[in-house]
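Asker: Take this sequence and fold it.
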Amino acid sequence: QNRGFSKKSHAFLPKIFRKMSSQSAKERPEGLQYPFLDDDDTIATVKESKTFFILRGLPGSGKSTLAQAIQDRYKDACRVISVDTYKIVPAIRSTIPEEYSKVDEDLVECFKRDISVIVLDDTHHERERLDQLFDIADKYRYKIIFAEPKTQWRIDCLQLKEKNQWKLSVEELKKMKPSLEKDFLPMYFAWFLSKRSSEILRKTGQVFLDELGSLKAFKKESKYFAPAIEDPKIKIDLTSYFVKRPPGVLHCTTKYADFGKAAGAEEYAQHEVRTRGQGSWQRRRQGLTSSSPNKTALVQPCTIQHHPRQRGLRGSRAHIPLGCASGVEAVQTGLDLLEFVKLEKAGNKGEDVGELGAGKLQYFNNGMWMLVLSKKIDVRAIFSGYYGKGKLVPTQSTNKRGSAFSSCTII
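Answerer: Modelled structure (predicted):
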């Protein structure tokens, strides 16, 4: 599998950055028209998030000009790190220069300060170097956004020879060019919620679990809760069961790509992401119709559409995992949501149990619970990809009852 980078198939290159404020766009040169520079909703979303811009391109293609434009737009909320200042000459090489260790030290310092927008200006033509950056960004929970200059000469090595400050020859530039044209896809594509939106949604789920754990009807339903039934003052601690995930952004997966190896990943990147992702930097309103935890997870169904891997309606697995039971992978939560979808398609709307603070509680038998929100929750989200190694988030449950909740499904 070819796992490099391509402006032909990569989901986050300027080619899809089309929807923007026309008035702001006219104020900029054509080569600097991006939604993250011109669209107010997009800019507000980026400011609410922890966003790591990785600028890529040949020397002299206009990366530094783009970096400066981002700096001017986000001002104090942004920090630009240019590898040029570290005197690292771009070239094809067998190993990553040790000088990058200083770059990474400064980069990590920015990450630790939770700066909203961090821009790294370099050619980024080496896969090994990108892997290093993916690891750092993953550790500090920053969303990665790739961007390339849109200058007319960005791939013209004859013009770049005259423009690059390193006085690289046409032959040297041509050697780097193929590595910037290889396909590279993330582990998965997703809508990543802003930091603030993630906090709001987590709090909503927390309140729901607290209310549900105190509800008499809920405690009566399960044979595992006999002690709690005898004493109505005892609250079932659902929070310790649906383990809190480490702080970070919530997301709704749209396509599992497995770095290009998953079936349909290339087609998705070239077609679905481009045709539906034109506003991918825009503020995203998600009409959340219900909130749910189940035997594997607390999840939030949403209106984002994607290709389900299981049978069902298009987008029927679109959801945002809020937490998982100990030892359970978040990827399983979509399967649980489909159980509710199948019941609803069959005409089972559930039994109304009562009103909670956020909406109406319904019971679907077999330990399946759903909260239908009285109001939709609007969140801000950015379409991007996850490029980390995909290690499972460790869960450390304080629940001592083992499988006591094994037959309880909550959505």
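
Asker: C-alpha only now, for contacts and for neighbours.
Answerer: Fine.

Asker: Tell me which helix or strand L322 sits in.
Answerer: Per DSSP states H and E: L322 is located in strand 319-324.

Asker: Same check on L130?
Answerer: helix 127-139.

Asker: Equivalent analysis for Q68, please.
Answerer: Per DSSP H and E: helix 63-74 holds Q68.

Asker: Now for H124: which residues touch it?
Answerer: Shown in contact with H124 (C-alpha atoms under 8 Å, 6 or more residues apart in numbering): 54-57, 130, 180.

Asker: how about this one, so we can line them up?
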Amino acid sequence: MRIGRLPPCRRRASARPPRRGYEIAAGGPGTEPRPLRSAPAAPGGAALAMNRGVTRKSHTFLPKIFRKMSTQSSKERPENLQFPFLDDDTTMSTVKESKTLFIIRGLPGSGKSTLAQAIQDQYKDACKVISADTYKITPAIRSSIPEDYSKLDEDLVDYCKRDISVVVVDDTHHERERLDQLFDIADKYQYKVLFVEPKTPWKMDCLQLKDKNQWKLSVEDLKKMKPSLEKDFLPLYYGWFLSKKSSENLRKTGKAFLDELGSLKVFKKESKYFLPAEDPKVKLDLTSYFVKRPPSVLHCTTKFTDFGKAMGADEYAQQEVVKASYGKAFTLTISALFLTTKTAGARVELSEQELLLWPGDVDKILPTDNLPKGSRAHITLGCASGIEPVQTGIDLLEFVKLEKAGTKDDEIEEIGGGKLQYFGNGMWMLLLSKKIEVKAIFSGYYGKGKLVPTQGSNKRGSAFNPCTII
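Answerer: Next comes the predicted model:
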């Protein structure tokens, strides 16, 4: 099994191709990698034409770019309905190949249903809208969540089981307990969450909302709900969340890398770092070794905010670039795959645009470290037993420090996907000869975020399966 490229994702070619290559054939999960065959040279400019659309244009990116929309429809749409997921072509196509739960939040009469309808109109058959109004659930301050939500949740779960790409829940969502119920459903069915609030000028004006809400709520009723909706609801962490298709393909690429690396003589000579001291002759299967896996929606974390409790959380969330980028699609570049005795991951090469969202205090292990901004950017593919995902970023920083010091084995082996480097102590990195581009949405993760070991077969060749979040 050999590492190669991701056909559904765009990629960049380096100046020096590998001596031999392998690709993962298109066809969905479970498809085995296959050898690449040499293609005849295209006549005339055909080769150039074939590569059009896979090259990312170079721009001088400024924060204001996030306020620009890419389609004519944004100019025609009212300003209070201008969002990346409604107007930006790249974002809309990425949402369509993902599973997204839109949680529309706001006071009664603020324009939530109009926003929900706009999402429905944009995504059509790929979208299902669930409104609390339909279930006659009156918005109010309550001591507990009413049983009236059971039917709503039943319908929500039904849509999630059917893998509907876009599911919209239209409600006030002013209660943390209710939101936790939705986060649990999103985790269980592997949906990423997007919080959306109306942009109407009167969204917090209780005097105007008194006349606009259909429940005939008084100003006093509205004022009771207002405090919980005035403050932004911060996630456990912010980051780029890969589309379902990109997640599946990157996961397969990671598995192929582990399989090929594990079969190499040069790796077997150094496999002592991965084997138990009491039984050093046991057969090593790297796919089984990294027993803890992230959920099916892979991600690249930018800022750990701990629901607003982490240092610098509010400052990060209030940045204009963070607000403008929320819910917007990006194309991340994977430049390398790596593994240590603790973690396996993909190295993300951030563009100037993406670096605007990167915190300035995360690219160091020791206070004295001075590494380039974005050095820690990664996607976790697996962790050894007893290791938490946060270790992946720490491991990558160790690689960067060794690179900076010029510390790596003189022997570099070329394999199917690029050049293999060994840094000693069980630290391996594959520099991809063709960088991989994956689609992702910048958002937040709002669930509990606990990973558990994958249950099932440990035989060689088993899929790089997702774990369950609890």
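
Asker: what does the helix holding L130 of structure 1 correspond to over in structure 2?
Answerer: On structure 2, the counterpart of helix 127-139 of structure 1 by TM-score structural alignment is residues 176-188.

Asker: Please apply the same query to stretch 337-346 of structure 1.
Answerer: Using TM-score structural alignment, stretch 337-346 of structure 1 pairs with 396-405 in structure 2.

Asker: once aligned to structure 1, how far is the matching stretch on average?
Answerer: Once fitted to structure 1, stretch 396-405 of structure 2 is off its aligned match by 0.9 Å on average (mean C-alpha distance after the TM-score superposition for structure 1).

Asker: Please list the residues outside that stretch that contact it.
Answerer: 338, 347, 363-365, 371, 375-376, 378, 408, 423, 427.

Asker: List the buried residues of that stretch.
Answerer: Across stretch 396-405 of structure 2, burial judged by 16 or more other C-alpha atoms under 10 Å covers 396-401.

Asker: do stretch 229-243 of structure 2 as well
Answerer: 229, 234-243.

Asker: Not counting its neighbours along the chain, what's nearest whichever residue in structure 2 pairs up with N366 of structure 1?
Answerer: When structure 2 is aligned by TM-score structural alignment, the residue opposite N366 of structure 1 is N425. Leaving aside its sequence neighbours, N425 of structure 2 sits nearest to Y273 (C-alpha to C-alpha, 6 or more residues apart in numbering; 6.7 Å).

Asker: Quick check: that neighbour touching W428?
Answerer: No: under the criterion of C-alpha atoms under 8 Å, Y273 of structure 2 is not in contact with W428, lying 11.6 Å apart.

Asker: Between these two, tell me which one has more neighbours.
Answerer: More crowded of Y273 of structure 2 and W428, by other C-alpha atoms under 10 Å: W428, with 21 against 15.

Asker: In contact with the residue lying closest to that one once chain neighbours are set aside, which residues?
Answerer: Computed as C-alpha to C-alpha, 6+ apart, the closest residue to W428 of structure 2 that is not its neighbour in sequence is Y422, at 4.8 Å. Residues counted as contacts of Y422 of structure 2 (C-alpha under 8 Å, 6+ apart) are 408-409, 411-412, 428-429.

Asker: Only whichever of those residues are buried, select them in PyMOL.
Answerer: The buried residues among those can be selected in PyMOL (16+ other C-alpha under 10 Å) with this line:
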select buried, resi 408+428+429
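
Asker: Doesn't the match of N366 of structure 1 belong to a strand?
Answerer: No: using DSSP: H, G, I helix; E, B strand; the rest coil, the secondary structure at N425 of structure 2 is coil, not a strand.
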